[in-house]
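S.K.: sequence first, predicted coordinates after that:
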Amino acid sequence: MKIKRIDEMQKYILQNTTVTIDKLCEEFGVSKNTIRRDIDELCASGIIKKVYGGVTAIVKAPTSFEERGNENSDQKHRIGKAAAKLVEKDDSIFIDSGTTTFQMVPYLSECGGINVFTNNIKAVFAAYPIENIHLYSLPGTLNRKTNSLMGADTTKSIEKYNINKAFLASTGLTSESGVTNSEQMEYDIKRAVIEKSTKNYLLIDSTKFGKVSLITFASISDFDAVITDKMPPEEYVELLRENNVELIVADE
């Protein structure tokens, strides 16, 4: 009960940014002392901080695609290479806006004729010279921070295509909050792809385990496999096992 309440409180604070203690008491139907104890636990995780009369979410400003790409770049290359090995001739795949999923593209030249759908501008330019790729750039409004196309047109366009493998990135994964992302505008796109694709793969480097970002866009059970650069903590190995999600650790 307590764990569920703290998880729901965390989501509520992240969605509303700043919340008073009185509002939390009203929302969750518990005393101020209970709320304060819950707040102490959330503060210890680095997700929120105390302000006068309440709490506020610690939301980092989105970094650029290039800055994110430079973080853990070796791990991302290895994850991308491992993910590309799952692609077979005649597949129709989706590659999202993540810097980790982007690393798949150079390795797709060995896959035979495939259809690649993406809203990732960098992936479009990287895939353009690869002759075995039939490339579909989704429509939408350009988000320069993420180098991706997004919006209602992007989400709607996904509905008409038959995608059999989707490769998605995330900025956080926990047992309590599920699979999370720092860019709220990408929620609808990721959900539409997950629901449309036959198989879904989550590509995350090992630093993302145990982290929570602004928006939960999926449960771990929505994925068929998680591809990462090294064995995660045992609690996450068990979480994947319980949800019948394959764990793929990229080669060194």
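M.R.: Nice, I can see it. Small disclaimer: the values here were computed from a predicted structure and weren't measured.

S.K.: rest of the way, CA atoms for contacts and neighbours
M.R.: OK.

S.K.: mind listing what's buried in stretch 155-171?
M.R.: In terms of neighbour count (16 or more other CA atoms under 10 Å), stretch 155-171 has its buried residues at 155, 158, 163, 164, 165, 166, 167, 168, 169, 170, 171.

S.K.: of all these, which comes closest to residue 189?
M.R.: residue 155 (5.0 Å; CA to CA).

S.K.: just checking, the closest one touches residue 189?
M.R.: Yes - applying CA atoms under 8 Å as the test, residue 155 and residue 189 come out as touching, 5.0 Å apart.

S.K.: quick one on the thing from earlier: among the buried residues of stretch 155-171, which are located in strands?
M.R.: Counting by DSSP state E, the buried residues of stretch 155-171 place 165, 166, 167, 168, 169 in strands.

S.K.: export these to CSV and tack on distance to residue 205?
M.R.: CSV is the format used below for these (distance: CA to CA, whole Å):
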residue, distance to residue 205
165, 20
166, 17
167, 14
168, 12
169, 9
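
S.K.: out of those, who's nearest residue 27?
M.R.: Nearest to residue 27 among those, counting by CA to CA, is residue 169 at 32.2 Å.

S.K.: identify all contacting residues around the helix of greatest length in the chain.
M.R.: For the chain, the longest helix by residue count, based on DSSP state H, is helix 2-16. Identification of contacts with helix 2-16 by CA atoms under 8 Å, 6 or more residues apart in numbering yields 19, 24, 28, 38, 42, 47-48, 55-57, 176-177, 214-215.

S.K.: and here's the other structure:
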Amino acid sequence: MLNKRMEFILEELEEKNSIRVTDISKLLECSEVTVRNDIQKLEEMGLLNRVHGGATKAGASVAVFYNSETVNKNADKKQLIAQKAYEYIDDNDTIILDDASTSYYLAKVIKENPGKHVLVITNSLMAAGELSNVKHVDLFLLGGQVGGKLSSTMGDVTIKNLEECHADKAFISAHGVNFDAGITSIGSPQMQIKKTILKVSKEVYLLVDSSKFGGGYVLTVSPLSEIKKIITDSEIKKEYLEMARQREVAIDIV
């Protein structure tokens, strides 16, 4: 016997293919424990699959595991940045999403807005999971070895796949932004992917929250002159905005 909460959960899954416990808890105005218990019962009935933090439709058997702390950190800012980034996507664009958590949030925005047909190329299993079986999205998942905190493909195979692609726009993030050095990274595999994305894309947008500016760095991905625009949140320090102005770096504040 299904209660009304369970029926609601199944209706949401039918529409979205996946749900998060936190979202359902807010929509139903009940505790996350209650939602988890309902999801567990529905799984026992074979009506859905439980995954970390939520559930997917029955039959969607691939679960993507990720570092939830990385994804959830500054989530409100990342969501605003993703919504702004979506404004730069045109109907029938071919775009690239990298493996960053902000790109994952952009994938969710794309999924929720069927008004634009988009071809998406990505190495992010999280983004691919959001966009698979979405009618207004043609999805191309880059091959390669899977690794990293956010489950993405990387390595020589991924780079070779990327080199054969061409995109109107790319949306990437970075470990840091240094106005003297440019886009910075701490990992060579991720750095090589981003370098290749820059080569095969007409325009590249950098999606970074305000915590990414300044500080030290180990590796440099590219100078900021190769970026079409930076999109960040309103907590960016005034000194960084002044640096952007002096160096003629386009920046959107959300």
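M.R.: Okay, I see it. Since the structure is predicted, the reported quantities are computational estimates derived from the model, not experimental observations.

S.K.: which ones among the contacts of helix 2-16 of structure 1 are found in helices?
M.R.: Reading helices off those with DSSP H, I get 24, 28, 38, 42.

S.K.: can you put those in CSV and add distance to residue 93 of structure 1?
M.R.: Supplementary listing: these in CSV, determined by distance: CA to CA, whole Å:
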residue, distance to residue 93 of structure 1
24, 43
28, 42
38, 42
42, 38
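
S.K.: list the contacts of residue 4 of structure 2.
M.R.: So residue 4 of structure 2 contacts nothing (CA under 8 Å, 6+ apart).

S.K.: same thing but at 10 Å, please
M.R.: 10, 28 (CA atoms under 10 Å, 6 or more residues apart in numbering).

S.K.: repeat that for residue 166 of structure 2.
M.R.: Neighbour list for residue 166 of structure 2: 94, 95, 96, 121, 197, 199, 200, 201, 202 [criterion: CA under 10 Å, 6+ apart].

S.K.: return the members of these classed as buried.
M.R.: 94, 95, 96, 121, 197, 199, 200, 201.

S.K.: now, which of these sits nearest residue 39 of structure 2?
M.R.: Using CA to CA, those come closest to residue 39 of structure 2 at residue 121, 31.9 Å.

S.K.: and for residue 155 and residue 189 of structure 1, which residues touch both?
M.R.: Common contacts of residue 155 of structure 1 and residue 189 (CA under 10 Å, 6+ apart): 119, 149.

S.K.: helices of structure 2, start to end?
M.R.: Using DSSP H, helices in structure 2 cover 4-16, 21-28, 32-44, 68-72, 75-86, 101-112, 125-131, 156-163, 188-200, 238-246.

S.K.: possible to save those as TSV with distance to residue 213 of structure 2?
M.R.: Listed next are the helices of structure 2 as TSV, based on distance: least, CA to CA, whole Å:
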stretch	distance to residue 213 of structure 2
helix 4-16	35
helix 21-28	30
helix 32-44	34
helix 68-72	17
helix 75-86	14
helix 101-112	15
helix 125-131	25
helix 156-163	27
helix 188-200	17
helix 238-246	7
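
S.K.: how far does stretch 8-27 of structure 2 sit from its chain's centre?
M.R.: Remark: stretch 8-27 of structure 2 is offset 19 Å from the chain centroid, using CA atoms, centre = their mean, to the nearest Å.

S.K.: show me the contacts for the residue lying closest to residue 114 of structure 2 once chain neighbours are set aside.
M.R.: Leaving aside its sequence neighbours, residue 114 of structure 2 sits nearest to residue 136 (CA to CA, 6 or more residues apart in numbering; 5.8 Å). Counting by CA under 10 Å, 6+ apart, residue 136 of structure 2 makes contact with 91, 92, 110, 111, 113, 114, 115, 116, 117, 118, 119.
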